[in-house]
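In: Provided below are the primary sequence and the corresponding predicted coordinates.
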Amino acid sequence: MAMTNDELVERLRTARRIVGFSGAGISTESGIPDFRSPGGVWTKYDPREFTFDRYVASADVRAKSWAMREAIFGQNVAPNAAHRAFAALEGDGRGAGVITQNIDGLHQDAGSRNVIEIHGTMRDVECIGHEPAFGTPDGCGFRKETEWAFDLIDNGDADPRCPTCGGIIKSATISFGQMMPTDAVDAAVELVESADLVIAVGSSLQVFPAADIPLMGKQAGAELVIVNDEPTPLDRAADQVVRGRAAEVLGPAVERALAS
């Protein structure tokens, strides 16, 4: 059942250790297309092509993947009020950090320092080795900013290789069929279990294991607030559900809570 923003403001006002959990909905308000909505990324690209194993096996798939990444990366986007709200909470000492499913780096751009990117980041590329198997990267450790790969591609290298070992270069994001990084997931669970308030914003809470993380905070004793346009599977477990867009709900609520 949806509650009023006044109740959200009061929760923010009284909480002492707030952890954010954000999904694609927080960044669509900054102009980044999501993967499922009409006009989203997967209306232009077939997600079945971009599994980890297909990426490893096919230079053509890698070329299409770089084209998709460059189209997304080339957009001029900036953090919105929801990103800034989490940064403001952290700056005030109440925000313990943000766990995000997003790969765009907008939380950091907004000023958040403790950001756990459980699906990786599109701002870096990394070596995944020559023939990584079972969805597990097996690279030499080479990592560079994404612009490095785009420069090579723009200069005619359709399939950039690791300058250290010759392995395959891939965006430092988690692809379909790729194993989740255990260190990031472990850090996210530790953070959310330390919270007294978890705010899940702009996530369908349907992609697992990520969607389990806010519930772990609730099970460890935190209150759970869900801010989302559409119903989610965790709504019944939440202490408060607010229907609406992330920036329009969270921005004003945090501003009011910090002003009081």
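Out: Now that the structure is in, tell me what you want to look at.
In: Going by C-alpha atoms from here, please, whenever you check contacts or count neighbours.
Out: OK.
In: Give the closest residue to Arg62 in space, chain neighbours not counted.
Out: If you skip the residues right next to it in sequence, Arg62 has Tyr55 as its closest partner in space, 5.5 Å away by C-alpha to C-alpha, 6 or more residues apart in numbering.
In: try this one next to it:
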Amino acid sequence: MRIVVLTGAGISAESGIRTFRAADGLWEDHRIEDVATPEGFAADPALVHAFYDERRRVARAAEPNAAHLALAALEARHPGGVVVVTQNIDALHERAGSSRVVHIHGELDLARCEVCDERTRWAGDLAGEPSCPACGARALRPDVVWFGEPVYRLDEIVDAVSRCEEFCVVGTSGAVTPAASLVTLAAEAGARTTLLNLDAHEDTSSFDEVVLGRATETVPAWAARF
């Protein structure tokens, strides 16, 4: 059994991590242009570092929920057969026990040097512009994908989706790029496609099955089938 699960902000929201797009989302406190673009970082790195340092603290204080745990248990039942592609930048999937996790938008727990491009596991804050452990430059940034930047590991994701038998989208509409193209790719490859989301805001006709509800309820029930 080859299964690919694409997860979005909705799965982490139930662990207390605020979402980008919800009515109470963190974008209300900051303009997207100020904290999630290369231009914003160039204009005010201190603001951007403070923003992501706080996101990092919140993410580390959160705990994996029943949905994260159900996906980890699914992988344990199908060793080598489950890939989790996540739009989230927290580490809740890994902390739940999933080992094959692809972060399409990067990770809060990584810092990337803009001089040497080295990525480093980062436990503390980036405020104060600490030096890169590899080259010494004071040019570290959060290793997250900002608006206008290409997503990570897309070729690897496309390969996994094109060969899967089950494709499930959790906690996101699946209607925006690149998620929408992945649903289409999975369907064209003959996979069964499922959407597990709190609401159905957009056209869901590309999915074979749509189940609305909290991820902590819908994901364990879906995963238990396999």
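Out: Alright, I've got the coordinates. Predicted, not measured: the structure shown is a model, and the values here were computed from it.
In: Once they're superposed, what TM-score comes out?
Out: Overall, the chain-to-chain superposition scores 0.90 on the TM-score scale (TM-score structural alignment, normalised by the length of structure 2); 222 aligned residues with a C-alpha RMSD of 1.9 Å.
In: ok so, going back, once aligned, what mean separation remains between the helix or strand where the residue nearest to Arg62 of structure 1 lies and structure 2?
Out: Using DSSP states H and E, Tyr55 of structure 1 falls within helix 52-57. Helix 52-57 of structure 1: mean distance to aligned residues in structure 2 after superposition is 3.1 Å, counting by mean C-alpha distance after the TM-score superposition for structure 1.
In: other SSEs contacting the helix or strand just after that helix?
Out: Past helix 52-57 of structure 1, further along toward the C-terminus, the next helix or strand under DSSP H and E is helix 59-73. With contacts defined as 3 or more C-alpha pairs under 8 Å, 6 or more residues apart in numbering; DSSP states H and E, helix 59-73 of structure 1 has these neighbours: helix 52-57.
In: and the helix it packs on, what other elements does it pack with?
Out: helix 59-73.
In: How about the helix it packs on, which residues are buried there?
Out: Val61, Arg62, Ala63, Lys64, Ser65, Trp66, Arg69, Glu70, Ile72, Phe73 (16 or more other C-alpha atoms under 10 Å).
In: Relative to Val201 of structure 1, which of those residues is nearest.
Out: Compare each of the buried residues of helix 59-73 of structure 1 with Val201 of structure 1 using C-alpha to C-alpha and the shortest gap goes to Ile72, at 21.6 Å.
In: any idea whether Val219 of structure 2 is helix, strand or coil?
Out: Here Val219 of structure 2 is helix, with the state taken from DSSP: H, G, I helix; E, B strand; the rest coil.
In: Find the nearest non-adjacent residue to it, please.
Out: What sits nearest to Val219 of structure 2 in space, not counting adjacent residues and going by C-alpha to C-alpha, 6+ apart, is Ala67, at 5.3 Å.
In: Could you measure from the most far-flung residue of structure 2 relative to its centre over to Glu129 of structure 2?
Out: The centre of structure 2 is farthest from one residue, Gly136, which by C-alpha atoms, centre = their mean lies 29.5 Å away. Going from Gly136 of structure 2 to Glu129 of structure 2 by C-alpha to C-alpha, to the nearest Å gives 11 Å.
In: And for Ile32 of structure 2?
Out: With distances defined as C-alpha to C-alpha, the gap from Ile32 of structure 2 to Glu129 of structure 2 amounts to 22 Å.
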